[in-house]
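Asks: Need coordinates for the following:
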Amino acid sequence: MKILPLALAQFIASYAATNMNVAISTIADDLGTTISGVQTTITLFTLVMAALMVPGSKLTDIWGRRRCFVVGLGIYGTGALLAALAPGIGLLTVGYALLEGVGSAMMIPPIYILVTALTTDKAQRARGFGMVSGAGGLGAAAGPLLGGLVTSAFSWRASFLLQVVVVAVIILLARKLPAPERHHKKFDLLGAVLSGAGMALVVLGVLRTTWPIVVAGAVVIGLFAWHIRKTPEPLCEPKLFRDRTSNLGLGTQLVQWLVLQGTFFVLSVHLQQVEGLSAIETGLALLPATIGLLVTSALAGRLARKHPQNRLIRWGFLITIAGTLFVPDGLFLIGAGIGIMLTASVNVVQSRWPDTDQADVSGVSRAVSNLGSSLGVAMVGSVVDHRAALVLLILFSVLGFGLAVFIRNDGARQAE
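Replies: Okay, the predicted model is just below:
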């Protein structure tokens, strides 16, 4: 039960990233905007999370885990309420993309650190990570169906009001979470600016298909890497990027979320704009993927005990590739494949580092996952034909499998 508020928080943040997909046409018509405008708002939501996730993890160390978690929930809930009341795309972007994104960046890093604090051995910790990661995958997968049901039965605004209610429940449950001592550390403001600006430029360059902006983003990320090696109290420790297994695990996380969000987005737009399906019909059309992810997420703990993490990640990518080749008939396989490897990748990364580094590695891990989500929506949104977009997602899945091939069996061993 102690893990429940943490799993719920991860569920609602992931749900928010996909539930709008099935309501894109409805939102665009209601607010007098375009599909591209709604796509930009969705992309900005995950981008804000990615850009601020590492700074959010550092605030966890400075403010304390429970305090950062609850403050983030409060900001998130405020953003959801503003989005529900938005008369136009401007306030929707402020509430959904900005405030919900900032709130998520503050509440998600403590989730994974608190799982570590609440569990006493590796087996329990793996189950805790499995619950939280499974909740995240479930939220992302259930977003289209629940979003479609709520939008069709009430309106897209009711989906945001539902998030407000869930956040209020999580805040009440969070009172029982441990509140360990704070650490009096300096906040690396320049590092936060460089990391956030670099990721923002890369994603916005992809979204607008403007490659000079992408290159500029890569240069800024390079400056961030140089900065954290030179400053005495960096935003995150440079050693986190020197471990081969951890880096490969982070790469698979990025690809997994890119493929998951990209698939849901491109199919949602196609089903609504080309096939003429309603929000609930779109959600039901994507239901096989939701079921596949549900089934394998429920089995994640058992699979992790029976099979090496690297093997699960490889299986997951192969199954996902097979499913994407046969869309729409392969939607179940896409969900099942992603569900198999989500928890395994998190276990590989988090378990490489001792408790003292969990704040930093949690922030980096979540930043990479949300960067993948942003790139997924940005990339497939820039491809006109949905079949071409699916081919692009297959190529990324092949890349993810290639990364997983080089992850050693000792992925759960803590790095020195």
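
Asks: When you work out contacts or count neighbours from here on, use the C-alpha atoms and nothing else.
Replies: Noted.

Asks: show me what contacts E237?
Replies: The neighbourhood of E237, defined by Cα atoms under 8 Å, 6 or more residues apart in numbering, consists of I228, D360.

Asks: what does G330 give?
Replies: Neighbouring residues of G330 by Cα under 8 Å, 6+ apart: A322, G323, T324.

Asks: and if we set it to 10 Å?
Replies: G330 sits next to P288, A289, I319, T320, I321, A322, G323, T324, A336 when contact means Cα atoms under 10 Å, 6 or more residues apart in numbering.

Asks: out of those, what pair is the most spread apart?
Replies: Maximum pairwise distance in the contacts of G330, criterion Cα to Cα, is 15.6 Å, between P288 and I321.

Asks: this one next, for a side-by-side:
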Amino acid sequence: MARLLAGLSLGYFLVMLDTTIVTVALPALSPSLSDQQWISNGYTLTFAAFLLTAGACSDRFGARRVFFTGLTSFAALSLLSAFAFSPAVLIALRALLGVAGALLVPSSLSLIASAYPSAAARAKAMGVWAAVSGTGLVAGPLLGGLLTQAFGWRAIFVVNVPVALTALALSRSAPATPPKPGRVDLIGQISAVIALSTLTYALVEADLWLLPLSVAAVAVFVASQRRPGAMLPFSLLSRNLLAGAIVNFGLSGVLFVLSLYFQETRGYSPSSTGLAFLPLTIPTAFNPIFTGRLVARIGSRIPAVSGFVLMSTGTVLQAFVPGLSVVALALLGFGVSLAIPSLLTAVVGSAPAELAGTAGGALNASRQTGAVLGVAILGAILNTASMTTALFVAGVVLLAGAFLFPGS
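Replies: Got it, this is the predicted structure:
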């Protein structure tokens, strides 16, 4: 059981690692802020857009099959990304990587739910899963900076291959879950992709004429989910999903803003920038395990609300007292490692067993949608105002998450 959990956690670690490992390398990939935003968002946009369909596929075709398909595809696409010869090609490959990553997340959650039927045992397992994967999310800037400076930016994609092969070997014992009949919700999927892509393009490129199309696509998506066989049953919708979006809005947006600030304003090298994020990285290596045990004892609400407050405090402190970056980033790291495991347990634990994959996909879709919007919106603020303004906005949004989270 421990071997399987390690393999599933390592698969999600890989997905989260690629969310942030490019952040420090962005100045080396392109001098254009627009290209930098798309290289970052190309991955998270398709990751967010296809998570719901991936969750439905996990429930309908078997979590084991979907997990292995996503893992092998991720390894192959990572290797191709290492040989990209232009920002445009890299953006396209990053978009395909996002689809492969989307297959991994709900399927791994579904396999954990099957392997740990007890609520308390599941909470502890998800704490381990979140600790390993959360480390990938925030270790990305450190590893990306070290690899970029030592071997060049292509190394940040090559490193995915041995990690994926290790995850495959560890998770071979994953049980085969019976497929469930159903169909792919094409209308829901297409409308979700259009809504996210047009909104992101409008924010990044300042072409606001696309906003009405995005709003219309959202309306079509909501209407389509009221039909039988929808990929996101309305029974799964809750304020937990909005809280999940807020977590990643703040985290991904802050990482994007600070990576550019450390390198372009303070003149840090890529490796020094990665090291600067260590106060954020270290808490996520151990605190989610504590959070999983805490949630198993007292529920998810108190840890989650505490996490949002810490994230908001750290972000605002970084905005107005940049000399206290170590303290600010440590608060952000502890906040993230309290909030995310609590959200996972609340959402997956409240869903019917047969919808575990869909519930996991819904939460992670909301989180990655928040990540896309965080990079796009805070990047736009950074382009027109200042780092202080961008971080203050992020801090206010994160504080709102403390009031939105209903918990369980």
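
Asks: quick one, helices of the stretch 201-350 of structure 2?
Replies: 211-224, 239-260, 270-276, 278-298, 301-320, 325-350 (DSSP state H, counting those that start in this stretch).

Asks: so can I have a markdown table of the ones you listed showing distance to Y12 of structure 2?
Replies: As requested, the helices of the stretch 201-350 of structure 2 are exported to a markdown table (distance: least, Cα to Cα, whole Å):
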| stretch | distance to Y12 of structure 2 |
| --- | --- |
| helix 211-224 | 27 |
| helix 239-260 | 16 |
| helix 270-276 | 21 |
| helix 278-298 | 14 |
| helix 301-320 | 21 |
| helix 325-350 | 13 |
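
Asks: Could you list every helix and strand in contact with the biggest helix by length in structure 2?
Replies: Identified as the longest helix of structure 2 according to DSSP state H is helix 119-151. When contacts are defined as 3 or more Cα pairs under 10 Å, 6 or more residues apart in numbering; DSSP states H and E, helix 119-151 of structure 2 packs onto helix 2-20, helix 26-29, helix 87-115, helix 155-158, helix 239-260, helix 270-276, helix 278-298, helix 325-350.

Asks: Show me the one of these that comes nearest V393 of structure 2.
Replies: Of all those, the one in closest proximity to V393 of structure 2, counting by Cα to Cα, is helix 239-260 (9.0 Å).

Asks: Could you tell me where the closest one falls in structure 1?
Replies: Matched against structure 1 by TM-score structural alignment, helix 239-260 of structure 2 falls on residues 248-269.

Asks: Average separation of the matching stretch from the aligned part of structure 2, please.
Replies: Compared with structure 2 after fitting, stretch 248-269 of structure 1 deviates on average by 0.8 Å (mean Cα distance after the TM-score superposition for structure 1).

Asks: what helix or strand is the nearest residue to R366 of structure 1 once chain neighbours are set aside on?
Replies: Using Cα to Cα, 6 or more residues apart in numbering and skipping the chain neighbours, the partner closest in space to R366 of structure 1 is M53 (6.4 Å). Using DSSP states H and E, M53 of structure 1 sits within helix 35-63.

Asks: what do you get for L399 of structure 2?
Replies: According to DSSP H and E, L399 of structure 2 maps onto helix 387-404.

Asks: if we can go back for a sec, P288 and I321 of structure 1: who's more crowded?
Replies: I321 (24 against 21; other Cα atoms under 10 Å).

Asks: Mind listing residues that contact stretch 215-229 of structure 2?
Replies: With Cα under 10 Å, 6+ apart, stretch 215-229 of structure 2 has contacts from 56, 182-196, 198-199, 211-214, 230-234.

Asks: can you tell me which residue in structure 2 aligns to the residue nearest to R366 of structure 1?
Replies: M53 of structure 1 maps onto L51 in structure 2, by TM-score structural alignment.

Asks: try P308 of structure 1
Replies: Alignment note (TM-score structural alignment): P308 of structure 1 maps to G299 of structure 2.
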